[in-house]
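> Below are the sequence and a predicted model for it; my questions follow.
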Amino acid sequence: MQLIHCPWCGPREEVEFHYGGQAEIAYPENPSELSDREWAEFLFYRDNPKGPFAERWNHSAGCRRWFNAVRDTHTYRFLGTAKLGEPLPQPKAQRDEEVRI
């Protein structure tokens, strides 16, 4: 079981949290003016990198608050968390993750 650090409650088991998608996605200013294609792109198309990625999470079984996190999508390891409105955590270099051939 992995521990996720809630900015308000501290470390808790991952079963207490729900994933909320990519962080820092702004809602369209005039959604009624978007074409079907533009609306679909807003709703469904997100980045999918391998490595550190900014995400939004909810502590659904605890304080029920939303927060941002940076998680390595390759290892699933959380690299940092922050309250909404605070700067996103900057991932630390991972010395033990060298690629060997």
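Perfect, thanks for sending it.

> can we go C-alpha only for contacts and neighbour counts from here?
OK.

> can you give me the helices in the protein?
Using DSSP state H, the helices of the chain run over 36-44.

> Name the residue closest to the centre of it, please.
With distances taken as Cα atoms, centre = their mean, residue 55 lies nearest the centre of the chain, 1.1 Å away.

> Test my guess that it contacts residue 46.
No - applying Cα atoms under 8 Å as the test, residue 55 and residue 46 come out as separate, 10.9 Å apart.

> Below is an additional structure, to be compared with the one above:
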Amino acid sequence: MRLTCPLCGPRDRREFYYYGSDDYLNRPAEGDGPQAWDAYLHLRDNPAGITHDLWYHDMGCSSWLRVTRNTVTHEIHAVDAVAAPAKGGAK
């Protein structure tokens, strides 16, 4: 699978680290109970079809990316930057 980084262009997926669903960005609020944190850390859906995932360009520009892809066909529909690259730039 190849992802097109907005800053680096097309790259092999091995340059990226997969963090899971973009729901990963929605942390429980301060003071939420153990059930909320358990669900956030351990419970994940495994949908068939279009998903929105969070990826980190570890071996490139250090950008956080939101990847829209189809888990059935492996087609990549979009790759969008979520956050600016970490200070220090590319590795």
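Received the coordinates, thanks. Keep in mind that what you see is a predicted model, and the values were worked out from it rather than measured.

> TM-score for this pair?
The TM-score (TM-score structural alignment, normalised by the length of structure 2) is 0.79; 82 aligned residues with a Cα RMSD of 1.5 Å.

> Now for residue 55 and residue 46 of structure 1: what residues contact both?
Residues touching both residue 55 of structure 1 and residue 46 (Cα atoms under 8 Å, 6 or more residues apart in numbering): residue 22.

> Any figure for the gap between the nearest residue to residue 17 of structure 1 once chain neighbours are set aside and residue 40 of structure 1?
With Cα to Cα, 6 or more residues apart in numbering as the criterion, residue 17 of structure 1 has its nearest non-adjacent residue at 4.6 Å, and that residue is residue 59. Here residue 59 of structure 1 is placed at a distance of 28 Å from residue 40 of structure 1 (Cα to Cα, to the nearest Å).

> list the contacts for the residue nearest to the centre of structure 1?
19-23, 68-71.

> Out of these, who's the most crowded?
Tallying neighbours with other Cα atoms under 10 Å puts residue 69 at the head of these, with 29 neighbours.

> Please identify the residue in structure 2 that aligns with it.
Taking TM-score structural alignment, the alignment pairs residue 69 of structure 1 with residue 67 from structure 2.

> Residue 70 of structure 1 touches residue 83, doesn't it?
No - if you go by Cα under 8 Å, residue 70 of structure 1 and residue 83 don't touch, sitting 11.9 Å apart.

> Aligned counterpart of residue 52 of structure 2 in structure 1, please.
Using TM-score structural alignment, residue 52 of structure 2 sits opposite residue 54 in structure 1.

> For the closest residue to its match other than its chain neighbours, give its distance to residue 21 of structure 1.
Nearest non-adjacent residue to residue 54 of structure 1, counting by Cα to Cα, 6+ apart: residue 70, 4.5 Å away. Per Cα to Cα, residue 70 of structure 1 is found 12 Å from residue 21 of structure 1.

> next one: residue 84 of structure 1
14 Å.

> Which residue ranges of structure 2 form strands?
2-5, 9-12, 17-21, 50-56, 64-70, 76-83 (DSSP state E).

> Same list, these, but as TSV with distance to residue 32 of structure 2 please.
TSV is the format used below for the strands of structure 2 (distance: least, Cα to Cα, whole Å):
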stretch	distance to residue 32 of structure 2
strand 2-5	35
strand 9-12	39
strand 17-21	21
strand 50-56	23
strand 64-70	26
strand 76-83	25
